[in-house]
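Chemist: Predicted coordinates and the sequence they were generated for:
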Amino acid sequence: MASIYKLSISGIRSFSDESQETIQFGKPLTLIVGTNGSGKTTIIECLRYATTGELPPGSKNGASFINDPNLHSSNETKAQVKLAFQNVKKVNMILSKSLMATKNIRTKTISFKSKENQLMTIRGVEKETISSKVADMESEIPKLLGVSKAILNYVIFCHQDDSLWPISDSSTLKKKFDEIFDSVKFIKILENIKQITKELNVEIKLINNNVVHLKNDRHRAHKKMSSIEDINNQINKFNKDVEDISTRITETDKELNKLYQSNQDFERVINVEQ
């Protein structure tokens, strides 16, 4: 089972960007207590942002998520959220996400951008960087924690502004539950199974038709083979008849030769007497 044991925050909301505030989470439970505006919600927002990449509700383009640059002479705020956790394989890991908010002096607008992201594994004294790509980490962190992104968003680190979703309208409620229980993925799997079953049924039908045709062909082949056998028997009989006739012809020729020779002898005798 995965666990989160440390969170460091710098430059987020009311947390100063000049120092890092670190929270050590206890086991099996950590209670966060404080007055209004002391940063309790910010801690949940940072946990949610670190694990899912989702910004708090109402944070337009992320600018309001970072400490207001108007409070700094440099017109910019550098922020960082760092999370230490054990993944489902009990490997210690550190996730670091750096952000920056910059104030445009001319337009007085504040722009937000993500500067650097890093995911490292810690084995003893050795540290190894796994990834620095945002897209890879947003999909990888839920897997490492063994919890889906939807559960992290809507259940574990649900923002107080979104906490009433269980009593929302039916369509929104269905959408949330579909995400939490991966119903869409399950439905897609069922659709794929139905499609595969349909294709297999078509193939089975074609195979059955082929089997019927092959049976008919085999029956015709057997009939042909039987007919060929009959013809071969007739040929053998005719060949035997031909041999018998040839034998009779040979004997008849011999008889004819004898008669011819006898006739020749008779004619010579007659000629001699005359």
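Modeler: Nice, I can see it. If you're wondering where the values come from, they're calculated on a predicted model, not measured in any experiment.
Chemist: all contacts plus neighbour counts: C-alpha atoms, from now on.
Modeler: Noted.
Chemist: Leaving out sequence neighbours, find the closest residue to Cys158.
Modeler: Closest residue to Cys158 apart from its sequence neighbours, by C-alpha to C-alpha, 6 or more residues apart in numbering: Leu152 at 7.2 Å.
Chemist: Glu128 in helix, strand or coil?
Modeler: The three-state label given to Glu128 by DSSP: H, G, I helix; E, B strand; the rest coil is strand.
Chemist: do you know how far it is from Val88?
Modeler: Here the criterion is C-alpha to C-alpha, to the nearest Å. By it, Glu128 lies 18 Å from Val88.
Chemist: These two: which is more packed in?
Modeler: The neighbour comparison of Glu128 against Val88 (other C-alpha atoms under 10 Å) goes to Val88, with 15 against 12.
Chemist: nearest residue to that one other than its sequence neighbours?
Modeler: Ala2 (4.5 Å).
Chemist: Would you confirm that that neighbour contacts Gly146?
Modeler: Yes. The pair Ala2 and Gly146 passes the contact test of C-alpha atoms under 8 Å, sitting 6.8 Å apart.
Chemist: next, the one to line up against it:
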Amino acid sequence: MSHLNALTICGVRLFSPEENQKVLFSTPVTLFLGQNGCGKTTIIECIRYALTGEIPAGTNNGQGFLNDPDMTHVSITKGNVKLKYTDNIGNVITVSRFMQVQKKADGKMQFKSLNVNIRKHAPDGETNDISGRCVDADNFCCNSLGVSKSILNNVLFCHQENSYWPLDEPKKLKEKFDEIFEAVKYNKYIDFVRKDIKNRQLNIKVEYFVVNSYLCQNCGYLNLVLISASICDKNDKTSNFFKAYVKRGNVNVCLVKSYLALMLQCQFCTIIRLHFF
């Protein structure tokens, strides 16, 4: 079972940019207790940001997520979040995200996500560093926890200002459930399966028509051979040749008929699946 081990925060909101502050998590429950403004929500936001890369709402695109450069009279403030957790197969994962807020010449603030580092410690002692784009890091964290990104954002680490979505109006509630259960991806996959089944069914029909035409043509040839054999004398060697040819032809016809029956069975299965979907 996956669980969180420790969180290190530096330069995020009220946390100092000069030193790392570490939070250890207990199992199975960790309780945060403190006065308003002491950083309880910030801890949840940092966990969510480390796992999903999602910037908290109400931070003006991340500008308010880090320390304000004006407070320290600098042009750039940097911060980082490091989360250590155990995934669903026992690996210890450490994900580190680095970001900065820069004050432009026109006085505007700009938030920028920097590099993401992921280190995996296997139970056998092997250590691997995983590098990649932020999107790959997000997918890696969600997959290693065994939880989708939408559940992390809307259920497990939902911001307190957005935690009342179950009481929202029906339309927005449906949209939220569709996001959590990834209904859009499911519908897209169903459409893809339907199109694929239709294409396969069309290919089977075309192939069935070709093979059936070949069968009818060969049956016609065999009938001509039978007529020719009946005209010839019974003791004639030509008649024996015709009979052997007809015998081999009948075997081929049986094989082709079996193939056609199999094709009809496959076509029936595709029709059933198409009707089911």
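Modeler: Alright, I've got the coordinates. Because the structure is predicted, anything quoted here is derived from the model rather than measured.
Chemist: Superposed, what's their TM-score?
Modeler: Between these two chains, after superposing, the TM-score reads 0.78 (TM-score structural alignment, normalised by the length of the first structure); 236 aligned residues with a C-alpha RMSD of 2.4 Å.
Chemist: these two touch, right, Pro166 of the second structure and Leu173?
Modeler: Yes. Counting by C-alpha under 8 Å, Leu173 is a contact partner of Pro166 of the second structure at 6.4 Å.
Chemist: circling back to that earlier point, shared neighbours of Ala2 and Gly146 of the first structure, anything?
Modeler: Common contact partners of Ala2 of the first structure and Gly146 (C-alpha atoms under 8 Å, 6 or more residues apart in numbering): 87-88.
Chemist: Scan the second structure for its longest helix.
Modeler: helix 183-231 (DSSP state H).
Chemist: tell me which strands and helices it is in contact with?
Modeler: Under the contact definition 3 or more C-alpha pairs under 8 Å, 6 or more residues apart in numbering; DSSP states H and E, helix 183-231 of the second structure sits against helix 237-276.
Chemist: The residue nearest to Cys158 of the first structure matches what in the second structure?
Modeler: Alignment note: Leu152 of the first structure maps to Leu152 in the second structure; criterion TM-score structural alignment.
Chemist: That match - how many residues pack around it?
Modeler: A count of nearby residues for Leu152 of the second structure, using other C-alpha under 10 Å, gives 18.
Chemist: Same question for Leu260 of the second structure.
Modeler: 18.
Chemist: Tell me which residues touch it, please.
Modeler: Contact partners of Leu260 of the second structure, counting by C-alpha under 8 Å, 6+ apart, are 208, 211-212.
Chemist: for those, which one is nearest Glu54 of the second structure?
Modeler: Tyr208 (53.3 Å; C-alpha to C-alpha).
Chemist: I'd assumed Met263 was in contact with that closest one.
Modeler: Yes. Using C-alpha under 8 Å, Tyr208 of the second structure is in contact with Met263, at 6.9 Å.
Chemist: ok now do the closest residue to Leu167 of the second structure other than its chain neighbours, which residues does it touch?
Modeler: Spatial nearest neighbour of Leu167 of the second structure, chain neighbours left out: Leu173 (7.7 Å); criterion: C-alpha to C-alpha, 6+ apart. By C-alpha under 8 Å, 6+ apart, the residues touching Leu173 of the second structure are 165-167.
Chemist: Are any of the contacts of Leu260 of the second structure buried, and if so which?
Modeler: Buried by 16 or more other C-alpha atoms under 10 Å: 208, 211-212, out of the contacts of Leu260 of the second structure.
Chemist: Dump these into CSV; add distance to Asn240 of the second structure as well.
Modeler: Below are these laid out as CSV (distance: C-alpha to C-alpha, whole Å):
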residue, distance to Asn240 of the second structure
Tyr208, 34
Val211, 29
Asn212, 29
